[in-house]
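*Asks:* how does the following fold in three dimensions:
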Amino acid sequence: MTEARTRQDFGLSGVTRRTFTGALAGLGAFAALGGSRAATQTPARNVVLVHGLFADGSSWSEVIPLLQSAGLNVTSVQNPLTTLPEAVAAAQRVLDRQDGPTVLAGHSFSGMIVTEAGVHPNVSALVYVAARAPDAGEDYAALAKTFPTPPASAGVLFDGDEGRLGEAGFLRDFAGDLPKARAKALFAVQQPFRKELLTGRTTHAAWRTKPSFYAVSTEDRTIDPDLERFMAKRMGATTIEVKASHVSLISQPGAIARLILSATRGA
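*Replies:* Predicted coordinates for the structure are as follows:
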């Protein structure tokens, strides 16, 4: 499979039977690429997904059917968006329920959760989707300041202790490649986050010991794409680049599903 093929979108937005069939065919072809490394590993049959800021668990709704149709057991965690320890605990409870090897995937802020909770013994591989990927104890905010400030940062609003992304910033800088009606529907289910969540630091860096995969969003206006590339390179991740906004999991779910499926095979 060529790199162009790997990046082709088999998304479900505006789904037709032909599009959905193509998505499944793409997933099947991608699975066949396991190679010698996959042959020596027990494939993961479980996938746990975690959402980030400005979202809820339904943000994975385009990816989930593709993974389920590939025979995987999929669970989307409802991140409480309160404190990092509480968010990690929510993911750990779901990981505890998994039977066998599990791929842990996170979008955006939840890369913090993947990095911390990924040391769980059930986790066989990590997938970061336009996500934070700090080292243990690292000040992510300080790291981010060494790269250009993304436009979405200016749109964050606070009501006391609760933060959220304003509508203009959400539509333009968070979900800029989605149809406006779809982006507005996502804005409507946005969950506020607590300020304290942003102060948390990881105590582990699971990517130092677990196979890692990273999807860079090249048109990202929420996390700088070069910061994403830096983190992916630092962890030695298997990396793809998707021409997408911050929400590639919604605008290009096929590409993200294939990356996750690759992680289940260890390819």
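
*Asks:* all contacts plus neighbour counts: C-alpha atoms, from now on.
*Replies:* OK.

*Asks:* now do the contacts for residue 236.
*Replies:* By CA atoms under 8 Å, 6 or more residues apart in numbering, the contact set of residue 236 is residue 212.

*Asks:* for residue 209, see how far away it is.
*Replies:* Distance, residue 236 to residue 209, by CA to CA, to the nearest Å: 11 Å.

*Asks:* one more to put side by side:
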Amino acid sequence: MSTDQEIKNVVLVHGAFADGSGWRGVYDNLTARGYQVAIVQNPLTSLEDDVAATTRVLDQQDGPTILVGHSWGGSVITEAGVHPNVSGLVYVSALAPDAGETTAQQYEGFAATPEFVIDVTEDGYGFLNHAKFKSGFAHDASDADAAFLRDSQVPVNMAAFATALKNAAWQDKPTWAVIATDDKAFDQAMLQHMAKRSGATITNVSTSHAVFLTQPAVVADTIATAAKDAAHAVR
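*Replies:* Model (predicted):
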């Protein structure tokens, strides 16, 4: 798609085991630069529900928008990113399935991540193990920040990972990726594979899975680059 409009709208989509509050540093950085930033609060009850929550926020945007997803939020923006307001996608250590693929399939053939431990309740919802939370999710965050993330985590319906996507917005829209090279939630080869397959412009940063919290300036700079470049992109 092409547009000659300056892109000033940004929508941020959190992943599983989290909520939108972790985006505060990215939000502050971008709003200080004059961007209009909205944060989706995913219910994490199904792919369809999270896509619907994201679509409601996209509907509120007044023009071209950069859509950003962290972790599971990458699957959400891959589906929701076909929205006409979306001009570019930014994946932040995020999943990027193709149409017809499930999120769970992205793990096939890649190394296990033993420090990222999910405890599943009887009704099928997953929490990150409290004892392993910091080492698996946010090892380079302060103890206080990691504890807040741990204690405010939102459980995800594990069945969501088995839902096949109908669309892959990265097939048609310019894409960027910030990859945490010390991510303990995903095998590094898996992250690089997904980003390269999507045609993303990749930024690598030495940090944990909580890159959105620990490296907000890097994430914000990538979003700003996407906002500038997507305004003139044709793909």
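
*Asks:* what TM-score do we get after superposing?
*Replies:* After superposition, the two chains reach a TM-score (TM-score structural alignment, normalised by the length of structure 2) of 0.94; 228 aligned residues with a CA RMSD of 1.4 Å.

*Asks:* burial of the counterpart of residue 248 of structure 1 in structure 2, as a residue count?
*Replies:* By TM-score structural alignment, residue 248 of structure 1 lines up with residue 211 in structure 2. Residue 211 of structure 2 is flanked by 29 other residues according to other CA atoms under 10 Å.

*Asks:* would you confirm that residue 211 of structure 2 contacts residue 94?
*Replies:* No - applying CA atoms under 8 Å, one finds residue 211 of structure 2 not in contact with residue 94, separated by 10.6 Å.

*Asks:* show me what the top helix by length along structure 1 is packed against.
*Replies:* For structure 1, the longest helix by residue count, based on DSSP state H, is helix 17-31. Packing partners of helix 17-31 of structure 1 (3 or more CA pairs under 8 Å, 6 or more residues apart in numbering; DSSP states H and E): helix 64-69, helix 253-265.

*Asks:* repeat the analysis, applying 6 Å as the threshold.
*Replies:* The helices and strands touching helix 17-31 of structure 1, judged by 3 or more CA pairs under 6 Å, 6 or more residues apart in numbering; DSSP states H and E, number zero.

*Asks:* what range in structure 2 matches that helix?
*Replies:* So helix 17-31 of structure 1 sits over no part of structure 2, by TM-score structural alignment.

*Asks:* contacts for the helix or strand following that helix, please.
*Replies:* Where DSSP states H and E defines the elements, the next helix or strand beyond helix 17-31 of structure 1 is helix 35-39. Residues from elsewhere that reach helix 35-39 of structure 1 (CA atoms under 6 Å, 6 or more residues apart in numbering): 265, 266, 267.

*Asks:* mind checking the SS state of the aligned partner of residue 49 of structure 1 in structure 2?
*Replies:* When structure 2 is aligned by TM-score structural alignment, the residue opposite residue 49 of structure 1 is residue 12. Recorded secondary structure, residue 12 of structure 2: strand (DSSP: H, G, I helix; E, B strand; the rest coil).

*Asks:* one step back: skipping adjacent residues, who's closest to the match of residue 248 of structure 1 in space?
*Replies:* Nearest residue to residue 211 of structure 2 in three dimensions, chain neighbours excluded: residue 180, at 6.3 Å (CA to CA, 6 or more residues apart in numbering).

*Asks:* distance of the match of residue 248 of structure 1 relative to residue 225 of structure 2?
*Replies:* Relative to residue 225 of structure 2, and taking CA to CA, residue 211 of structure 2 is found at 17 Å.

*Asks:* and the strands in structure 1, which stretches?
*Replies:* 46-50, 73-77, 102-107, 123-129, 156-159, 162-165, 193-194, 212-217, 238-242 (DSSP state E).

*Asks:* which residue range of structure 2 does the third one align onto?
*Replies:* If I follow you right, that is strand 102-107 of structure 1. Going by TM-score structural alignment: strand 102-107 of structure 1 matches residues 65-70.
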